[in-house]
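Q: Next one to model:
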Amino acid sequence: MTRGSLSLVAAAALAAAVLTMWRVNGTSGMVVADTAVIALGQELYDENCASCHGANLQGQPDWKIPLENGRYPAPPHDETGHTWHHADALLEQIIRDGSAAVVGNGYESDMPGFGEVLGDDQISAILAYIKSTWPERERAIQARVTRDRTL
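A: Presented below is the predicted three-dimensional model:
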């Protein structure tokens, strides 16, 4: 097993262990991830997402304007983007399967699926990291959207 494979296995084991440590924030009722989950998520984000979505979650310039090939640049995952408008299940599906697979109908995207590279716990950790950077307002809205989509 290579060093990279060992790191990935260790990261997956850590994610599985610490995801059970999530707790509910008493003021808003939102789920708040343990700092170890957020740290793992940041590491995984840096390795798998930052090259397109930016080291600071800022996305690519002019992300709302299609490129010449009709595809859109990578959107930001900070509060200036639209990630916080979507429920966890949809965000997880996009990361796992890729945008084109989720949208369907011939939609083309440069966003690949990471389902063969990242496990569900790792995807959850990445989302925990992204959410940890949002202001309270965006976290609360996204938590409500997630809750409403699962009822």
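
Q: drop to CA atoms for contacts and neighbour counts, all remaining ones
A: Will do.

Q: Just say helix, strand or coil for the spatially most central residue of the chain.
A: Nearest residue to the geometric centre of the chain (C-alpha atoms, centre = their mean): residue 127, 3.5 Å. Classification of residue 127 by DSSP: H, G, I helix; E, B strand; the rest coil places it in helix.

Q: That one is in contact with residue 43, isn't it?
A: No - counting by C-alpha atoms under 8 Å, residue 127 does not reach residue 43; the two are 11.8 Å apart.

Q: how about this one, so we can line them up?
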Amino acid sequence: MVVKKALKVGIGLALAAVVALAGAVMFAGPKVSADPTDAAQVARGKMVYAEQCASCHGTRLEGQTNWQSRKADGRLPAPPHDATGHTWHHPDEDLFRITKQGIAAFAPPGYSSDMPAFGGKLSDADIWAVLAFIKSSWPEDIRRRHAAMSEQSKK
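A: Modelled structure (predicted):
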């Protein structure tokens, strides 16, 4: 009788643990990082990038021609996001905030840019996915350097 009761309690506790774990997974919310090794996140990012970013930054992340020279209106062309650009010189959190809030939120007064804020258009998960897609195109040595810099910026 005591063994049966203990077995029932044990089974009940195990079921409660499974339910709690399932609830935690279901309500954990969207990923809050850009993981270039997460195939699902990268695929989502590739799709969002094609829809929202490629028209300025290029279908192959190549940026606009002469991206380091100001145009006639004084603004800089869209930079590349591949390894030839400077995107990887900025920590993940900065890249996320620039994408969400626009470059104007971080630039010196009077700086103007064609880069819009995407916070009203893209979810946080979509922004992280785009960053994962961009990072997935970088060579491994640049990914390592970028990851170290992003970690250092959190301290």
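
Q: secondary structure class for residue 111 of the second structure?
A: Under three-state DSSP, residue 111 of the second structure comes out as coil.

Q: same deal with the one 4 residues further on?
A: On the three-state scheme (three-state DSSP), residue 115 of the second structure is labelled coil.

Q: Likewise for the one 5 residues further on?
A: Residue 120 of the second structure falls in the coil class when you classify it by three-state DSSP.

Q: quick one: whatever residue of the first structure lines up with it and residue 49 of the first structure, what's the gap?
A: Using TM-score structural alignment, the equivalent of residue 120 of the second structure in the first structure is residue 116. The gap separating residue 116 of the first structure from residue 49 of the first structure is 15 Å, by C-alpha to C-alpha, to the nearest Å.

Q: same question, residue 86 of the first structure
A: With distances taken as C-alpha to C-alpha, residue 86 of the first structure is found 18 Å from residue 49 of the first structure.

Q: what about these two, which has more around it?
A: Each of residue 86 of the first structure and residue 49 has its neighbours counted (other C-alpha atoms under 10 Å); residue 49 has more, 20 against 16.

Q: residue in the second structure matching the more buried one?
A: Alignment note (TM-score structural alignment): residue 49 of the first structure maps to residue 53 of the second structure.

Q: what residues are up against that match?
A: Contact partners of residue 53 of the second structure, counting by C-alpha atoms under 8 Å, 6 or more residues apart in numbering, are absent.

Q: Now do it against residue 74 of the second structure, distance only.
A: According to C-alpha to C-alpha, residue 53 of the second structure and residue 74 of the second structure sit 21 Å apart.
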